[in-house]
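Asker: Sequence plus predicted model, see below.
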Amino acid sequence: MKYTTQMDAAKKGIITKQMKEVAFEENLDVEIIREKLSKGTVVIPANKNHISLIGKGVGDGLKTKINVNLGVSEDTCNIDTEVEKAKYAINLKADAIMDLSTFGNTGEFRKKLVNVSPVMLGTVPVYDAVAQFGKTIKDISVDDFFSIVETHAKDGIDFLTIHAGLNRTSIERVQKNERLTHIVSRGGSVLYQWMLENDKENPFYENYDRLLEICKKHDVTLSLGDGLRPGSLKDATDAPQIQELIILGELTKEAWKENVQVMIEGPGHVPLNEIAANMQIQKKLCHGAPFYVLGPIVTDIAPGYDHITSAIGGAIAATHGADFLCYVTPAEHLRLPTVEDVKDGIIATRIAAHAADIAKGIKGAINWDNRMSKARGDLNWNKMFELAINPEKAIKYRESDKPKDKEVCTMCGELCAIKRSKKA
């Protein structure tokens, strides 16, 4: 039996190769994966043209996944460096790579990513429209926007961030509700400017059927972007953010009718006490579609440490329903991240995701911790290093301050509680 998308296959009762891969990774029956795919509560971003892809699932009851943002800019434009960052991120067990390039030969970089990456890939086509056509924002045509979307789909990109919910109604909410940081989404700001200068509706909202046809043709998952996400704690959970979310929920149902998979992008800066409510509102308004969040960052005063502020928010968000965490590096708000920044961001986000999986009761999540605890109880240092989320750093710290008694560490020495209690 033929099928057009993973969702179409799931509705027809067909088990795909990617569903089997997800079931194996999650240690779940493949029928559970198929059923959740058919309902839209799980997605498997898997473009038909991404041949090297190993299927990963995002959504209800699955492990929390993490995404890594990369890409070249006008000030820092080295494709080879970004490819190396991507390979490094994959080795550090990132579940997805997102190309946010805004300058140069973006097509070359995108194709290299597709060739080397077994993990799912995402892009924001609006960025590329600005980069490739060399036009003012106002002069970019509707066909220009859609030609870039088609190109990215043909190239093998698995999920596309499209800010289709930023329509005229959403803009009214922005204009009537003063914000401290206005619009902080790059894609959202481009479309906002285009709409105001042309006095027209968002082309992706007005021509949503055209967008769905492209996605259906290549089996691209729509990541419905949050063009009005809060860029400060003060703007969190405000009327513009919620208005856009309502529209995204409506667009989700339209996509499902065409068997197009959907994720919803969520907020970036949210106070701790509002995170749980944000997750619950999203799941309610968007009918249980998987939720993809940037952080969220829980305080605005820590430039240079935003991998920590976002990991705090990410752990809470995932505990309360977020399915996909976009990493934040120490360079957030400051510059393009280096390889070391990428590493710090990935490790922090993986810790957040794993902590949330334990809290959610994801099958087998706590087993890793139990094995580490057993190694600590046995004072088995080699096993501890083997199980560490970042063995390199653990070994470096241990080697930097060696104890006289190799069985213990320099924190406690002869007063090591584990060694003393065992001896007693």
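Answerer: Looks like it arrived, so ask away. Numbering: from 1, shown residues only.

Asker: alpha carbons only for contacts and neighbour counts from here, please
Answerer: Noted.

Asker: Please identify the helix or strand for residue 25.
Answerer: Taking DSSP states H and E as the definition, residue 25 sits inside helix 17-26.

Asker: list the helices and strands that helix packs on?
Answerer: helix 30-39 (3 or more Cα pairs under 8 Å, 6 or more residues apart in numbering; DSSP states H and E).

Asker: Provide the contact partners of the helix it packs on at residue level.
Answerer: 6-8, 10-11, 13-15, 19-20, 22-24, 42-44, 60 (Cα atoms under 8 Å, 6 or more residues apart in numbering).

Asker: Repeat that for stretch 383-400.
Answerer: Outside stretch 383-400, the residues touching it (Cα under 8 Å, 6+ apart) are 347, 351, 368, 371-372, 375-376, 409.

Asker: Got another one to weigh against that:
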Amino acid sequence: MNYKTQKEAAKKGILTKEMEIVAGKESLEPQKIIDLIASGQVALPANKNHTALSPEGIGGGLRTKINVNLGISKDCKDYEKEFQKVQLALHYGCDAIMDLSNYGKTNTFRRELIRMSPAMIGTVPMYDAIGYLEKELADITAEDFLKVIEAHAKEGVDFMTIHAGITRHSVEVFKSTKRLTNIVSRGGSLLFAWMEMTGNENPFYEHYEKVLEILREYDVTISLGDALRPGSTHDSSDSSQISELIELGRLTKEAWKKDVQVIVEGPGHMAINEIAANMVLQKRLCHNAPFYVLGPLVTDIAPGYDHITSAIGGAIAATNGADFLCYVTPAEHLRLPELEDVKEGIIASRIAAHAADIAKGLPGARAVDDKMSDARRRLDWEEMFSLAIDGEKARRYYESVRTADDHSCSMCGKMCAMNTTNLILEGKNIELNTN
């Protein structure tokens, strides 16, 4: 094998087995996938040590992918429950799982996750540093942070969120902005605190070349984290967000020079009327690198329903250029999600992603919708359930109130529009008052 990373292989015109699988999944010619990866418009996160991986591509011209966040915290450290969430996420078709565990020795959970998951695995090494190193934040050195990145890479992590764009300069911009919600990125806030307490530059920025060397060795895709993403609609599109985005564009090119694949992370909260312009701006500033967004949440007043505020924003974002949606659950801002929260978040994100793929005119995106519409016309309930994103729920709702006429549901009964039209077109009469 005369290449280290998927990007290096693509630049040399080599079709890897992972590229071939992605081309098949996306119904694209293999050469098209090679060209997209070589240009950086598509990333194919595939750590050489993640042997259970079913490869996926993320980027322009491909199906919109979704990520599920999982992991333990100090207050909720039930590994068995987290693995139940993993199984649920895989069952409902997630493309990636991020282990955001932030308490104790998290590598036991992460190693098992990598061993059994066909979905891409991502992490945020900054979260793990304190537990892994058993040091207080202010006592951690730049070399310590690099050790954590290397440990995650060796274990088989496919992509890592690294907040390399928050610098001493961007911190000054942030302070002058006087935000309503300050810094809401967990990793970003920890780096900000470390920089302020030590007086040092961001270690991931200062030692970016070394970070890239580690990632290149294992073919880990860098997901350039947006430490200064807006945490409220009030703060969206402000100077803090945009100044960091400009820096992320520069860091993207530096990574590509080292043949490290790149994903760029985007805003968390944003009013609907700003989303499309932000997607275009990101693609311009970050040279069409794949864009990964958390939502964005389009209003701040719906705790308990933020899977909906996120799906609205995600559909608009993906229609206008975002390539990768991070799910948001009803528990966002409130607690670690339970199993039902995870399911609701996945379904909402899949709806948003699929709706965007239809709007973008991706080949074949509308095909399943056409099949569903045809099944509805024919009142073929079994086929409808098989085509639904959540067929189990659809069946449960339908069967909860049965009607005298099995052709219809309890909403319309004998007045079912489909049945009425079908009968008339068949030359039959309809009778509404008969038992």
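Answerer: Good, I have the coordinates. As the structure is a prediction and not an experimental result, all values here were calculated from the model.

Asker: With both chains overlaid, what TM-score comes out?
Answerer: The TM-score (TM-score structural alignment, normalised by the length of structure 1) is 0.99; 424 aligned residues with a Cα RMSD of 0.7 Å.

Asker: before we move on, back to that, pull out the buried members of the contacts of stretch 383-400 of structure 1.
Answerer: The neighbour-count test (16 or more other Cα atoms under 10 Å) marks 347, 351, 372, 375, 409 as buried among the contacts of stretch 383-400 of structure 1.

Asker: Just put these in JSON lines and tack on distance to residue 243 of structure 1 and secondary structure.
Answerer: Converted to JSON lines, those look like this (distance: Cα to Cα, whole Å; DSSP: H, G, I helix; E, B strand; the rest coil):
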{"residue": "347", "distance to residue 243 of structure 1": "34", "secondary structure": "helix"}
{"residue": "351", "distance to residue 243 of structure 1": "32", "secondary structure": "helix"}
{"residue": "372", "distance to residue 243 of structure 1": "45", "secondary structure": "helix"}
{"residue": "375", "distance to residue 243 of structure 1": "50", "secondary structure": "helix"}
{"residue": "409", "distance to residue 243 of structure 1": "55", "secondary structure": "coil"}
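
Asker: nearest to residue 123 of structure 1, of those residues?
Answerer: Residue 123 of structure 1 has its nearest neighbour among those in residue 347, at 22.3 Å by Cα to Cα.

Asker: Show me what the closest one aligns to in structure 2.
Answerer: Aligned by TM-score structural alignment, residue 347 of structure 1 pairs with residue 347 of structure 2.

Asker: Next up, the contacts around that match.
Answerer: Taking Cα under 8 Å, 6+ apart, one finds 92, 389-390 in contact with residue 347 of structure 2.

Asker: Then residue 209 of structure 1?
Answerer: For residue 209 of structure 1, the contact set (Cα under 8 Å, 6+ apart) is empty.

Asker: Is it located within a strand, as I assumed?
Answerer: No - using DSSP: H, G, I helix; E, B strand; the rest coil, the assignment for residue 209 of structure 1 is helix, not a strand.

Asker: And the alignment partner in structure 2 of it, how far from residue 415 of structure 2?
Answerer: Using TM-score structural alignment, the equivalent of residue 209 of structure 1 in structure 2 is residue 209. Residue 209 of structure 2 sits 68 Å away from residue 415 of structure 2, taking Cα to Cα, to the nearest Å as the criterion.

Asker: can you check residue 101 of structure 2 too?
Answerer: Taken as Cα to Cα, the span from residue 101 of structure 2 to residue 415 of structure 2 is 53 Å.

Asker: Have a look at those two and say which one is more surrounded.
Answerer: residue 101 (24 against 15; other Cα atoms under 10 Å).

Asker: what's the nearest residue to that one if we skip its chain neighbours?
Answerer: Distances taken as Cα to Cα, 6 or more residues apart in numbering place residue 71 nearest to residue 101 of structure 2, at 4.1 Å, with adjacent residues excluded.

Asker: Test my guess that the one you found contacts residue 82.
Answerer: Yes - Residue 71 of structure 2 lies in contact with residue 82 (Cα atoms under 8 Å); the separation is 6.4 Å.

Asker: neighbour-wise, which of these two wins?
Answerer: Neighbours per residue (other Cα under 10 Å) separate residue 71 of structure 2 from residue 82, with residue 71 holding more: 26 against 21.

Asker: got a list of what the more buried one touches?
Answerer: 82, 98-102.

Asker: One more pass at 7 Å, please.
Answerer: For residue 71 of structure 2, the contacting residues are 82, 99-101, by Cα atoms under 7 Å, 6 or more residues apart in numbering.

Asker: Same question for residue 138 of structure 1.
Answerer: Going by Cα under 7 Å, 6+ apart, residue 138 of structure 1 touches 194, 197-198.

Asker: on that earlier part again, mind checking how far the equivalent of the residue nearest to residue 101 of structure 2 over in structure 1 is from residue 106 of structure 1?
Answerer: Applying TM-score structural alignment, one finds that residue 71 of structure 2 aligns to residue 71 in structure 1. According to Cα to Cα, residue 71 of structure 1 and residue 106 of structure 1 sit 9 Å apart.

Asker: next one: residue 397 of structure 1
Answerer: 40 Å.
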